[in-house]
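*Asks:* Quick one: sequence plus predicted model below, questions after.
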Amino acid sequence: MTVKRMDNVGIVVEDLDAAIEFFTELGLVLEGRMPIDGEWAGRVTGVRGQRVEIAMLRTPDGHSRLELSRFDAPAIASDHRTAPVNSLGYLRVMFAVENIDDTLAQLSRLGATVVDEVVNYENIYRLCYIRGPEGILIGLAQQLGQQTAESHPLEHKR
């Protein structure tokens, strides 16, 4: 059996409106927003009695999606938003951008801050991590040079 595609990455937030504003400013497109509840939902997630509002956003190329969730019930169990990048588990999502400096200028108006600095990776990419809404860790990558859009920063190392 093989995977057909990656459907989406999910991020739990406290302020769904602010997170939607941030990711639409980044260039994602809001596809829809809806409440999720009912006994079936708890059977999927293992969180019985959940009441959640989700927003689904897609990247401009239509190939990737981001699901933002705000839990109204039960209470949030733990908070990993300020975990350092070497913490175990899912940690960040990386976005390819046209111009990293312009993107940072746009997102800084919404409170985004660079974790350390923007670096040049072997004249292939300019990369940085930022803290977005609620401290969410996000990677930004601006391709340099003549590599194809499908290439990945580590592909040439293999």
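*Replies:* Structure's in. What do you need? Numbers count the residues shown, from 1 in each chain.
*Asks:* rest of the way, CA atoms for contacts and neighbours
*Replies:* Noted.
*Asks:* ok, and what's touching the one helix or strand Arg43 maps to?
*Replies:* Arg43 is part of helix 39-45, with elements assigned from DSSP states H and E. Residues lying outside helix 39-45 but in contact with it, judged by Cα atoms under 8 Å, 6 or more residues apart in numbering, are Val47, Arg48, Gly49, Gln50.
*Asks:* cutoff 6 Å now
*Replies:* Arg48 (Cα atoms under 6 Å, 6 or more residues apart in numbering).
*Asks:* Please compare the first structure with the one that follows:
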Amino acid sequence: MFERFYHVNICVSDMDLAIDFYTALGFVVDKDVSPRGADLTSHLGVKCQALRAVILRFPQENSPMIDLVQFIDPPSAAPPYQSLNNVGIARLSFWTENFDHVLGHIKETAIEAFGPDVAYSSPTGEKLRTIIVKDPDGTAVQFVGAAS
């Protein structure tokens, strides 16, 4: 029924802060648009007159996209989930070949984490490490890598 994963959409309150956060993780800005009009978001069930949307990708060709959206008129509402046991999409998860480098960046830049980094065994028996952090709005972003 479908051919590939297309994108994940994240609603943000400050686009520039969000871009800084995600580009520091290795994403690149692909498109940055600011449409205005009377019926921009009827497909979302939201009445919106103005927004800013930024498409981010990894540098590799055909990578999945993150679609950041900042609603301007009216502004984005409500914070994301405060804990990770809510029904619905709980977090974005990224694989890294260099978990120690990612962990160093997180600690160096004082990015808030939901909890400590941990080692665990995956359902297939792989030894992995993970940490889950908050983006500037509190959206959960997980990093997973092989345990050394």
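*Replies:* Ah, there it is. It should be emphasised that the depicted structure is a prediction, and the values quoted were computed from it without experimental measurement.
*Asks:* Got a TM-score for the pair?
*Replies:* Once superposed, the chains reach a TM-score of 0.84 (TM-score structural alignment, normalised by the length of the second structure), with 143 aligned residues with a Cα RMSD of 2.0 Å.
*Asks:* And the contacts of the helix or strand following the helix holding Arg43 of the first structure?
*Replies:* Scanning forward in sequence from helix 39-45 of the first structure by DSSP H and E, the next helix or strand is strand 51-58. Counting contacts by Cα under 6 Å, 6+ apart, the residues outside strand 51-58 of the first structure that touch it are 28-37, 64-73.
*Asks:* Next, the angle from the longest helix along the first structure to strand 51-58.
*Replies:* As assigned by DSSP state H, the longest helix anywhere in the first structure is helix 16-26. Orientation of helix 16-26 of the first structure against strand 51-58 (axes from the mean of the first three to the mean of the last three Cα atoms, to 10 degrees) gives an angle of 10 degrees.
*Asks:* Buried ones in helix 16-26 of the first structure, by neighbour count?
*Replies:* In terms of neighbour count (16 or more other Cα atoms under 10 Å), helix 16-26 of the first structure has its buried residues at Leu16, Ala19, Ile20, Phe22, Phe23, Leu26.
*Asks:* By how much does it deviate from the second structure on average?
*Replies:* On superposition with the second structure, the mean distance recorded for helix 16-26 of the first structure (mean Cα distance after the TM-score superposition for the first structure) is 0.7 Å.
*Asks:* residues making contact with the following helix or strand past that helix?
*Replies:* Next in sequence after helix 16-26 of the first structure, counting helices and strands by DSSP H and E, comes strand 29-37. Identification of contacts with strand 29-37 of the first structure by Cα under 6 Å, 6+ apart yields Gln50, Arg51, Val52, Glu53, Ile54, Ala55, Met56, Leu57, Arg58.
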